[in-house]
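In: Fold the stuff below for me.
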Amino acid sequence: MASPTPPPKRHPYAQWAPDARALDLVGDKWTLLIVRDLAAGPRRFVELQRVLPGISTEQLRSRLNRMVADGLLTRQRYREVPPRVDYELTRRSHELLPVLGALARWGLDWAWTAPREGEAIDIGAILRVAPGLISAPVSVSGVAELSVLRADGTTCHYTITVSRGTATIAEAPASDADVRISGTEADWIDALGPDADRDRLATSGDERIARVVLDGVGAIAPRATRAA
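Out: As a prediction, the model looks like this:
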């Protein structure tokens, strides 16, 4: 069955400039966050709904159709009952991860605070930007497993692999981790918040890898309160 034709862009910039062309593709609300939340691997529609609180079913369907048509995502259908459809980043959208990292770093430097009232909290939303945020020395390589104990009693695992100056992330435990870092959701909020208070995180293993990962995804020298 052919994929639905996505609607035309509602507000194209219609300007012959590379940044305007880029924003024509990724400037819509939710598009970059969908790229972020697929950085760790393919997801189903319902999984994207879960990690993107606030997006309606129709908004998500429209964005995914548009992104598939624009070559930012692939859609893989499986003959299963119930039907299963996975969405995955293409090479084009993988190359947006450093852009997302730069945007996140700017947010850490200039807009970062403790959680605001009403904001959804998902530690994974911060960690998924790791491939764009972490800039490790080429001499440093290793695997870090980060575990977040949620208030509902479930534990989320994230594996960040650092190698040759780059980082990748998977949302799964790591049997071969060089370092394991764990804490409650509240502990991680303290660690990744503007004060970078990591005292309550439990770390076992290679401290150097732990430092590279936590420095990469956290606020090291927040400037949000500094005069512009």
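
In: contacts and neighbour counts: CA atoms only from here.
Out: Noted.

In: can you map out the helices along this protein?
Out: Counting by DSSP state H, the chain has helices at residues 18-26, 31-37, 45-51, 57-69, 91-94, 97-110, 123-127, 130-133, 185-192, 207-217.

In: what about the ones you listed, which gets the closest to residue 155?
Out: For residue 155, the closest of those is helix 185-192, at 9.5 Å, according to C-alpha to C-alpha.

In: before we move on, the earlier item: out of the helices of the chain, which is closest to residue 179?
Out: Counting by C-alpha to C-alpha, residue 179 lies closest to helix 207-217 out of those; the figure is 6.5 Å.

In: that older thread, which stretch among the helices of the chain comes nearest residue 141?
Out: Closest to residue 141 of the helices of the chain is helix 207-217 (C-alpha to C-alpha; 7.4 Å).

In: quick one: terminal-to-terminal distance for stretch 74-82?
Out: 20 Å (C-alpha to C-alpha, to the nearest Å).

In: and if you look at stretch 74-87?
Out: One end of stretch 74-87 sits 6 Å from the other (C-alpha to C-alpha).

In: Stretch 33-42 too?
Out: Stretch 33-42 has its terminal residues 14 Å apart, counting by C-alpha to C-alpha.

In: can you pull the buried residues of it?
Out: 33, 34, 35, 36, 37, 38, 39, 40, 42 (16 or more other C-alpha atoms under 10 Å).

In: closest to residue 82 among the residues you listed?
Out: The closest of the buried residues of stretch 33-42, once distances to residue 82 are taken by C-alpha to C-alpha, is residue 42, at 17.8 Å.

In: Report the central residue of this structure.
Out: Nearest to the mean C-alpha position of the chain, by C-alpha atoms, centre = their mean, lies residue 128 at 2.8 Å.

In: Second input sequence below; structure requested for side-by-side comparison:
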Amino acid sequence: MGDKWTLLIVRDLVAGPRRFVELQRVLPGISTEQLRSRLNRMVADGLLTRQRYREVPPRVDYELTERARDLLPVVGALARWGARWAWSPPRPDESVDVGAILRSVPGLALPDGLDGMVEVTVVRRAGDMKRYVLTARRGRVDLAERSAPEADARIAGPERAWVEALGPDASRTELEITGDQEIAEALLEALAPGAVREAEVA
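Out: Predicted structure coming up:
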């Protein structure tokens, strides 16, 4: 568990299976050989399953096992620690992967009363949009990377607005909320570092 990439791979597979090239894309800095070696080791350790498809070019999907899903609270605890002690405003040339932050959310314990589905839209620097669905039930939250016409609420904004909303100031001035305002606000409140600190003290 202690190597540089294992928990990041767990985090980045939380929304479902991914192909090798997709993992490479969401894990900047990992070499092809490092990723191949780490995935092989995680499959051997029972943390991942590998599914091969007879396609041209060949396709291989990696997915978390139940054993790996038991690590999600560890990922959430590290995300909490980072938000509390290591968060700093991004440098002008630095890009923050909001998706990576959101993929840490399923490891967080949320208030039991938080119940509903929220679609999150992140407008990236390149102008394209990435959508996520956070579904909160009984103190847990699941994440999917898709759109959700059935969502109770929607929260949308540019990357920089999400960085501010998820950072220590928890500023939501540039986020647009539609649908069930109460559910959207409660989810944002639960994800804010200040809310995490209060929950730890309680």
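
In: one step back: quick one: what's aligned to the residue nearest to the centre of structure 1 in structure 2?
Out: The equivalent of residue 128 of structure 1 in structure 2 is residue 103 (alignment by TM-score structural alignment).

In: So that match sits against residue 10, correct?
Out: No - with contact defined as C-alpha atoms under 8 Å, residue 103 of structure 2 does not reach residue 10; the gap is 9.4 Å.

In: Would you check how far apart the residue nearest to the centre of structure 1 and residue 65 of structure 1 are?
Out: Distance, residue 128 of structure 1 to residue 65 of structure 1, using C-alpha to C-alpha: 22 Å.

In: ok, back up a step: can you check which of the helices of structure 1 gets nearest to residue 148 of structure 1?
Out: Judged by C-alpha to C-alpha, the one of the helices of structure 1 that comes nearest to residue 148 of structure 1 is helix 185-192, at 5.7 Å.

In: Measure the mean distance from the closest one to structure 2 post-superposition.
Out: Mean deviation of helix 185-192 of structure 1 from its aligned counterpart in structure 2 after superposition (mean C-alpha distance after the TM-score superposition for structure 1): 1.3 Å.

In: residues in structure 2 aligned with that helix?
Out: Residues 159-166 of structure 2 are where helix 185-192 of structure 1 aligns, with TM-score structural alignment as the criterion.

In: Pull out the buried positions in the matching stretch.
Out: Buried, per 16+ other C-alpha under 10 Å, within stretch 159-166 of structure 2: 159, 160, 161, 162, 163, 164, 165, 166.

In: could you dump these to TSV with distance to residue 199 of structure 2?
Out: Shown next, in TSV, are the buried residues of stretch 159-166 of structure 2 (distance: C-alpha to C-alpha, whole Å):
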residue	distance to residue 199 of structure 2
159	26
160	26
161	24
162	22
163	21
164	20
165	18
166	16
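
In: what's the closest of those to residue 64 of structure 2?
Out: Nearest to residue 64 of structure 2, judged by C-alpha to C-alpha, of the buried residues of stretch 159-166 of structure 2 is residue 166 at 26.0 Å.

In: Which residue is the nearest non-sequential neighbour of the closest one?
Out: Of all residues not flanking residue 166 of structure 2 in the chain, residue 192 sits nearest, at 5.5 Å (C-alpha to C-alpha, 6 or more residues apart in numbering).

In: next one: residue 52 of structure 2
Out: residue 60 (4.4 Å).

In: residues touching the one you found, list them.
Out: 19, 20, 50, 51, 52, 53 (C-alpha atoms under 8 Å, 6 or more residues apart in numbering).

In: Tell me if I'm right that the fifth one and residue 62 touch.
Out: It stands for residue 52 of structure 2. No - at 9.0 Å, residue 52 of structure 2 does not count as touching residue 62 under the criterion of C-alpha under 8 Å.

In: quick one: which of those two has more around it?
Out: Set residue 52 of structure 2 next to residue 62 and count neighbours by other C-alpha atoms under 10 Å: residue 62 wins out with 22 against 12.

In: Give me the aligned partner of the more buried one over in structure 1.
Out: With TM-score structural alignment as the criterion, residue 62 of structure 2 matches residue 87.

In: Next: residue 147 of structure 2.
Out: Residue pairing (TM-score structural alignment): residue 147 of structure 2 is matched to residue 173 of structure 1.

In: contacting residues for its match?
Out: Residue 173 of structure 1 makes contacts with 145, 157, 158, 159, as judged by C-alpha under 8 Å, 6+ apart.
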